[in-house]
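*Asks:* Got a sequence here, can you build the structure:
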Amino acid sequence: MNYLDLFLGVALLVSYVLLFYNHHLTGRKALLYYSLAWLSLAVPVFSSDRGVYIVGLAFFSAFLWAGNVEAIDELTLNNETARSLLYLSILPVLIVFLFYPEHETSAYALLGLWIVLSALLLGFYGGRTLLPMSALQAFLGVVVALSGLIPFFRLRIIPAFLGVVLAFESVRTFLRTSFVGDFSIGSIKDVGLDEKPGLVLVPSAPEDVLSSALVFSRSPRNAPNWFWITTVHDERAISPTNLPKILDMAVKFMREAGEAGKKPIIVIDGLDYLVLENGFPSVLKFLSALRDYALVHGATVFIVGSDDFLSERERKLLRSIVGEGNA
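*Replies:* Coordinates of the predicted model:
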């Protein structure tokens, strides 16, 4: 083993530790699968045995698929579909079992194609935040597929290097989209809301609701559970394009409030700004997932503002998941 192999192996192990620790802090299942993927890719780097390498690559492909499925599930809350797709993660291991070593070229080609398929799944359903990860995964899949045909790509250093780049992009992405902190659950008061769980479009939200809710607003305020939607860097600011983090925070608030016996209330002020920054399809998908989580946890989410800026078609799509009311 040379120093470069050692460096890449250690880098992959560091990625495993960072992702697993972030899973411990946030409870996101996708991070658990991703951490196991990098561990599976790191172990073969320390071995010169080709059999160990391709088995590690198979487990990497399996856990990568599972991580992508869980990452998408966090955005869509389609547990039945996610559970069905997770069963497919065993296929890369079966590929190696059936094709290696007699058909080594075919085994590498199929593993590479599986990684590309995983990347396409993530890119198509994961939203723009996960697109860089998707692109790197697809590139890695092409390299793995070619390694069975072109001797140059059989050098393990190439997929290992790409794996390190992808690992740190994964760490960066999930640290950016995960909320690690505490909410002020003690400040939540019973405001006597009679709104049903789900999403409600309202012209404004009164102060008693704002003081007892998790608020995402275009206006900054020094108040508990209040976050400023802006591109400005601030301790309590959140980027308008970081919809996965807003969803992650909202779901955690719902869970913590519910565990404390409080009714979870969430206020999102700035629908027009979110649509401007993300596009209507992305915001609709985000609100649909948020609505589903609200129904599961008995939470009420107030969308403050008007939908007059939308087209008639977009307004109908929005009204199909958002009710109307007066806070």
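
*Asks:* use CA for all of it now, contacts and neighbours both
*Replies:* Noted.

*Asks:* Could you tell me how many residues sit around Gly323?
*Replies:* 15 (other CA atoms under 10 Å).

*Asks:* Please apply the same query to Asn68.
*Replies:* Neighbours of Asn68 (other CA under 10 Å): 27.

*Asks:* Now it: which helix or strand?
*Replies:* Counting by DSSP states H and E, the element that carries Asn68 is helix 50-76.

*Asks:* how about this one, so we can line them up?
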Amino acid sequence: MIEHKLTAGHIGRVRMNTTLLMVGQTLSLLAKFAVSAVLLTVHIRSQRKSALIWAIAWLVAAFSIVADALGILQLTALTEAAFSSLLFLGSLVFLSEELGKSVKYCVLWAAPPLISAIYGVFLGNDWNSVVGIPYGVSAFFIVLSGALIITPIDSKFKSAKLAALSLGILGVHKMDYPFLRGVKWFAPIGFTLGAALTVITAYFMSRMVLSREFINLKGTVRINVDPGIELVSSNAYRRVKDDLKGYPVLAFIRELTPPKEWKAYFLTSLPGKDTITPTNLPRILELSGRYLREAGMQGITGVVVIDGIEYLVIHNGITAVTKFLGTLRDLVILQDGRLIVVVDETAMERKDYRIIKRVLIGE
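*Replies:* Next up, the predicted model:
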């Protein structure tokens, strides 16, 4: 009689664990598809490469659930490793985007999880070598992904902090799986916790990429700005700053007193926060394009200010600078934005000033 009761209880626990497993897998699958769709949408709108890489990473993570449900260990290890590598790669690209400096050999830095999984699949002869070790390496790189996200961000970027923290906790939890998988009483708890952390992480990553900080559009719109191209002197620039206080302007400047609502980058050869080297003209174009697209989506006129043309000419030459200004002008016009270039006619050769004026406003 006692034996019968134990057997019935055991069957009940198995059914309960199976139900928890199915519910957890379903929630995780939906969360991963949802965050992937959000990230892809953000990439299409903002053209941030990090968003695209993260979108692919979460899509691959969704397939890891399918592989796990089918009991294909090798595919589970490979998809989990691919998710970790892509997540880490996206974080490296995010770091590069935020700092304005290219991180070399990103793909190589992100490769270890996938390499360990490939070795495990082809050379492993038990669960630990096929899945356990690659799973642990992948989990560690998820933790590192969170660390990379939090490294360059501003203290006000709270949604990124929460996304980084949730990634770190998720990675730490995944690292205990190879050790605790054999503990029967912990299995339902561990899987439920993992599913919950996946949903939470997906939510906070969605909040992060949908935030204004992610696309560098800040400030409160208080005035209407007409599209166009404007060439102003340094004296007139003081009026511009007063007129555009409270407006989410994107500025590349040589002076250190922009309105606090502006997103300003200081042009300098010295490293520092929110700085851009004067020779990195493609980076200025990249940031301007992203900002103008997002401003258009929000129904406002994007305003780009360039102050320090003489400084750019010194480092790049007049030919490179005029090509850059011509491309930036076209970008602004196509996005119905406004470009304000600050330059004093007396601060450079007259012919150079005329070339710049002709390129920008056709006179």
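
*Asks:* hmm, back to that, for the helix holding Asn68 of the first structure, which positions count as buried?
*Replies:* Burial within helix 50-76 of the first structure, assessed by neighbour count using 16 or more other CA atoms under 10 Å, is assigned to 53-76.

*Asks:* Could you point out the helix or strand that follows the host helix or strand of Thr192 of the second structure?
*Replies:* For Thr192 of the second structure, the element it lies in under DSSP H and E is helix 187-210. Counting by DSSP H and E, the next helix or strand C-terminal to helix 187-210 of the second structure is strand 228-232.

*Asks:* and the helix holding Asn68 of the first structure, what other elements does it pack with?
*Replies:* helix 29-45, helix 79-87, helix 91-99, helix 104-125, helix 280-297 (3 or more CA pairs under 8 Å, 6 or more residues apart in numbering; DSSP states H and E).

*Asks:* right, so of the ones you listed, which gets closest to Ser187 of the first structure?
*Replies:* Judged by CA to CA, the one of these that comes nearest to Ser187 of the first structure is helix 280-297, at 19.0 Å.

*Asks:* what's in contact with the closest one?
*Replies:* 75-77, 127, 197-199, 243-244, 247, 250-251, 254-255, 258, 264, 274-275, 299-301, 314, 317-318, 321-322 (CA atoms under 8 Å, 6 or more residues apart in numbering).

*Asks:* after it, next one along is what?
*Replies:* Tracing the chain C-terminally past helix 280-297 of the first structure and defining elements by DSSP H and E, one meets strand 300-304 next.

*Asks:* How far does that following strand sit from its chain's centre?
*Replies:* Centroid separation for strand 300-304 of the first structure versus its chain: 23 Å, with CA atoms, centre = their mean, to the nearest Å.

*Asks:* before we move on, what about stretch 316-335 of the second structure?
*Replies:* Distance, centroid of stretch 316-335 of the second structure to centroid of chain: 26 Å (CA atoms, centre = their mean).

*Asks:* Which part of the first structure matches it?
*Replies:* Aligned by TM-score structural alignment, stretch 316-335 of the second structure falls on no residue of the first structure.

*Asks:* tell me which residues of that stretch are tucked away?
*Replies:* Within stretch 316-335 of the second structure, the residues that count as buried by 16+ other CA under 10 Å are 316, 318, 321-322, 325-326, 328-329, 331-332, 335.

*Asks:* Using CSV, lay out the residues you listed together with distance to Val121 of the second structure and secondary structure.
*Replies:* Output for those, formatted as CSV (distance: CA to CA, whole Å; DSSP: H, G, I helix; E, B strand; the rest coil):
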residue, distance to Val121 of the second structure, secondary structure
Asn316, 51, helix
Ile318, 57, helix
Val321, 53, helix
Thr322, 55, helix
Leu325, 53, helix
Gly326, 53, helix
Leu328, 50, helix
Arg329, 53, helix
Leu331, 48, helix
Val332, 51, helix
Gln335, 49, coil
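
*Asks:* and which of those residues is nearest Lys161 of the second structure?
*Replies:* For these, the nearest to Lys161 of the second structure is Gln335 (31.5 Å; CA to CA).

*Asks:* Show me which residues of stretch 14-23 of the first structure are buried.
*Replies:* Buried residues in stretch 14-23 of the first structure (16+ other CA under 10 Å): 14-20, 22-23.

*Asks:* What span of the second structure is it aligned with?
*Replies:* With TM-score structural alignment as the criterion, stretch 14-23 of the first structure aligns to 34-43.

*Asks:* average offset between that stretch and the first structure?
*Replies:* For stretch 34-43 of the second structure, the mean deviation from the first structure after alignment is 1.0 Å (mean CA distance after the TM-score superposition for the first structure).

*Asks:* Pick the one among the buried residues of stretch 14-23 of the first structure closest to Phe97 of the first structure.
*Replies:* Tyr16 (25.4 Å).
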